[in-house]
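how would this look folded up:
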Amino acid sequence: MSLNLKRRFSLILAGSLAAAAVFAPATVFAVETLHIAASPVPHAEILEFIKPKLAKEGVDLKVKVFTDYIQPAVQVNEKHLDGNFFLHQPYLNEFKKNHKNDIEVPIAKVHVEPFAAYSSKYKKLADLPDGATVAIPNDPSNSGRALLLLAKQGLVKLKDPKNISATQKDIIENPKKLKFKELEAATLPRVLNQVDLALINTNYAIEAKLNPVKDSLFIEDANSPYANLLVAREDNKNSPAFKKLVAALNSPEVKKFIEEKYKGAVVPAF
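Predicted coordinates:
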């Protein structure tokens, strides 16, 4: 081969390699999509915070926001969604009792939302009058949670003060003759001015611009067993995408985000 021909061949080869380098993708990975149901605050906000991190790891996180406590669990149970992030273990236990073939599995604890009592009429608990109307959530796990909190304040006495499934039938003493209204949890902030006291889940309180730490008459302590969970289906709980999601939700970055954004209204559980 002549010298000129060798040089020409070398230039052609170099050009081909350069073109290949330009058009070759920098990183090649299979993107996996996760569809997760969440309540707007703080759950969806936390998931949106970790979206960019997960995208870099090949996980396309799709957050579907629900404003009730029923459909997020039903949608996962029926395999319309991959998982949810809104409930605690007592709620999941009650849901499983009432829904056959439930396939939801908790895979990580993320945070605790201390449950609290609010009033637009009274500034302190001592002012609550006899015969006061008290609004509590109507789903079994959260109504029991409300009654336990009321019992800790001495407003009622329960047969078993540790029974998280307590109902109004378990009240054995009601010295102030409180009247209870059980309502859907999401509606409680809207009826606050129509009752004397309302026990409201923190996610709905925050949406209504209520600060559980500053605005409540009383609040759960740090020993609450109601940590909010990331839930998957039985068939996808061990997927690489879910493992990345768990790692992101239990990361130091998320812990800092929760502490700085919610200032005690939401507490990391990891």
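
Every contact and neighbour count from this point should use C-alpha atoms.
Will do.

Now do the buried residues in the longest helix belonging to the chain.
With DSSP state H setting the assignment, residue counts place helix 3-23 as the longest helix in the chain. For helix 3-23, a neighbour-count test (16 or more other CA atoms under 10 Å) marks nothing as buried.

before we move on, what about stretch 119-127?
So for stretch 119-127, counting by 16+ other CA under 10 Å, buried means 119, 125.

Name the surrounding residues that touch that stretch.
128, 192-193, 195-198, 216-218 (CA atoms under 8 Å, 6 or more residues apart in numbering).

now the residues you listed: which count as buried?
128, 192, 195-198, 216-218.

What are the neighbouring residues in contact with the residue positioned nearest the centre of the chain?
For the chain, the residue nearest the mean C-alpha position is residue 86 (3.1 Å; CA atoms, centre = their mean). Counting by CA under 8 Å, 6+ apart, residue 86 touches 37-39, 43, 69, 72, 228-230.

State the helix or strand in which it lies.
strand 83-88 (DSSP states H and E).

ok, back up a step: among the contacts of residue 86, which one lies nearest to residue 207?
Nearest to residue 207 among the contacts of residue 86 is residue 39, at 10.2 Å by CA to CA.

Enumerate every residue touching the closest one.
Contacts of residue 39 by CA under 8 Å, 6+ apart are 65-68, 85-86, 203.

For ChimeraX, write a command that selects the buried ones of those residues.
Remark: buried members of those, expressed as a ChimeraX selection using 16+ other CA under 10 Å:
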select :65,68,85,86,203
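
Report all helices and strands that the helix or strand residue 51 falls within contacts.
Under the criterion of DSSP H and E, residue 51 resides in helix 45-56. Contacts defined by 3 or more CA pairs under 8 Å, 6 or more residues apart in numbering; DSSP states H and E place helix 45-56 against strand 59-65, helix 240-249, helix 252-262.

Second chain to compare with the first, below:
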Amino acid sequence: MRNTVKTATIALTAGALALGLTACGGDDSDAFTVAATPVPHAEILNYVKDNLAKDAGLNLEVKEFTDYVTPNTATEDGSVDANFFQTQPYLDDFNKKKNTDIVSVVNVHLEPLGLYSHEVKSADDLEKGATVAVPNDAANGARALRLLDANGIITLKEGIDGEATVADIAENPKDLEFKELEAAQLPRSLDDVDAAVINGNYAIEADLKPAKEALVLESPKDNPNSNLLAVKKGHENDEDVKKLVKLLTSPEVKKFIADKYDGAVIASF
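Sure, this is the predicted structure:
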């Protein structure tokens, strides 16, 4: 009899503890959770959360990550409902290599990729044999090389598309040496290399000003590298997904992007 009473007491205590945790703001099972890198993705999402989501009937939660892998793996395994941090070429490459099944639902903005340096003020001033850091993932690495090609710093082999690698450089007049690093590490590498091609979000986080400080900068014209909202395949038409798509492509968000980022981030809608 004592054992029965003891068991019941433990069960009641556990139940009360669980209720207390819920009341104190534990996991919100009704929230639509989006994984995002901090700048500008989480900032844009938090603007939506604070100003637009409630009126649209969307309980939005923003979960920040600082890398380009976890947001996709969390979307694939259902830890989050969506993610907002990547481009279509990066997503295609990730799905292929990781055997994930994540799809884009809407393009939101472009973060122009730029070449930055603490050593020189112009790309023409890069010395022979200078070291240039580029992203080490396939999609952003290729994008970096295309940026250098478009500005006459190197020349890629003819017929090379989004899969370009350092091995595909046909002409390298300055005999540049390329150092491949994780994208998030590139701003910190500027003290150790002559120049680095840096993704727009990481440039902003490092207080770099793409429109003013980049030696060369991607053009938004016909650019396939817009940042997108992505979900696991099969969830494209979920009600909360459709609500967020509408909010992310609203006039209010377009104005927020233009006012806050001054050309460093450009709306794609």
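
TM-score of the superposed pair?
Once superposed, chain against chain, the TM-score is 0.86 (TM-score structural alignment, normalised by the length of the second structure); 239 aligned residues with a CA RMSD of 1.2 Å.

so how much does the strand holding residue 86 of the first structure differ from the second structure once superposed?
Compared with the second structure after fitting, strand 83-88 of the first structure has a mean deviation of 0.4 Å; criterion: mean CA distance after the TM-score superposition for the first structure.

Which residue in the first structure aligns with residue 139 of the second structure?
Counting by TM-score structural alignment, residue 139 of the second structure corresponds to residue 141 in the first structure.

Check the secondary structure at its match for me.
Secondary structure for residue 141 of the first structure, judged by DSSP: H, G, I helix; E, B strand; the rest coil, is helix.

For the residue lying closest to it once chain neighbours are set aside, give its distance to residue 151 of the first structure.
Using CA to CA, 6 or more residues apart in numbering and skipping the chain neighbours, the partner closest in space to residue 141 of the first structure is residue 91 (5.1 Å). For residue 91 of the first structure, the distance to residue 151 of the first structure equals 20 Å [CA to CA, to the nearest Å].

ditto for residue 4 of the first structure
95 Å.

Please apply the same query to residue 23 of the first structure.
Taking CA to CA, one finds residue 23 of the first structure at 68 Å from residue 151 of the first structure.

Next up, the contacts around residue 230 of the first structure.
Counting by CA under 8 Å, 6+ apart, residue 230 of the first structure has contacts 83-87, 106-110, 246.

Neighbours of the residue found closest to residue 52 of the second structure once you drop the neighbours it is linked to in the chain, how many?
Among residues not flanking residue 52 of the second structure along the chain, residue 247 sits closest, at 7.0 Å (CA to CA, 6+ apart). Under the neighbour criterion other CA atoms under 10 Å, residue 247 of the second structure is assigned a count of 19.

Also residue 13 of the second structure?
12.

what do we get in the first structure for it?
Looks like residue 13 of the second structure stays unaligned there (TM-score structural alignment).

Can you classify residue 13 of the second structure by secondary structure?
helix.

Now do the contacts for it.
Applying CA under 8 Å, 6+ apart, no residues contact residue 13 of the second structure.

could you measure it against residue 6 of the second structure, distance?
11 Å.

Equivalent analysis for residue 45 of the second structure, please.
According to CA to CA, residue 45 of the second structure and residue 6 of the second structure sit 48 Å apart.

what do you get for residue 77 of the second structure?
Taking CA to CA, one finds residue 77 of the second structure at 39 Å from residue 6 of the second structure.

again with residue 91 of the second structure
54 Å.

Look at these two and report which has more neighbours.
Set side by side, residue 91 of the second structure and residue 6 show more neighbours around residue 91, with 21 against 11, by other CA under 10 Å.

The helix or strand containing that one packs against which elements?
Using DSSP H and E, residue 91 of the second structure falls within helix 88-98. Contact partners of helix 88-98 of the second structure among helices and strands, from 3+ CA pairs under 8 Å, 6+ apart: strand 102-110, helix 138-150.

again, only this time at 6 Å
Applying 3 or more CA pairs under 6 Å, 6 or more residues apart in numbering; DSSP states H and E, one finds that helix 88-98 of the second structure contacts no other helix or strand.
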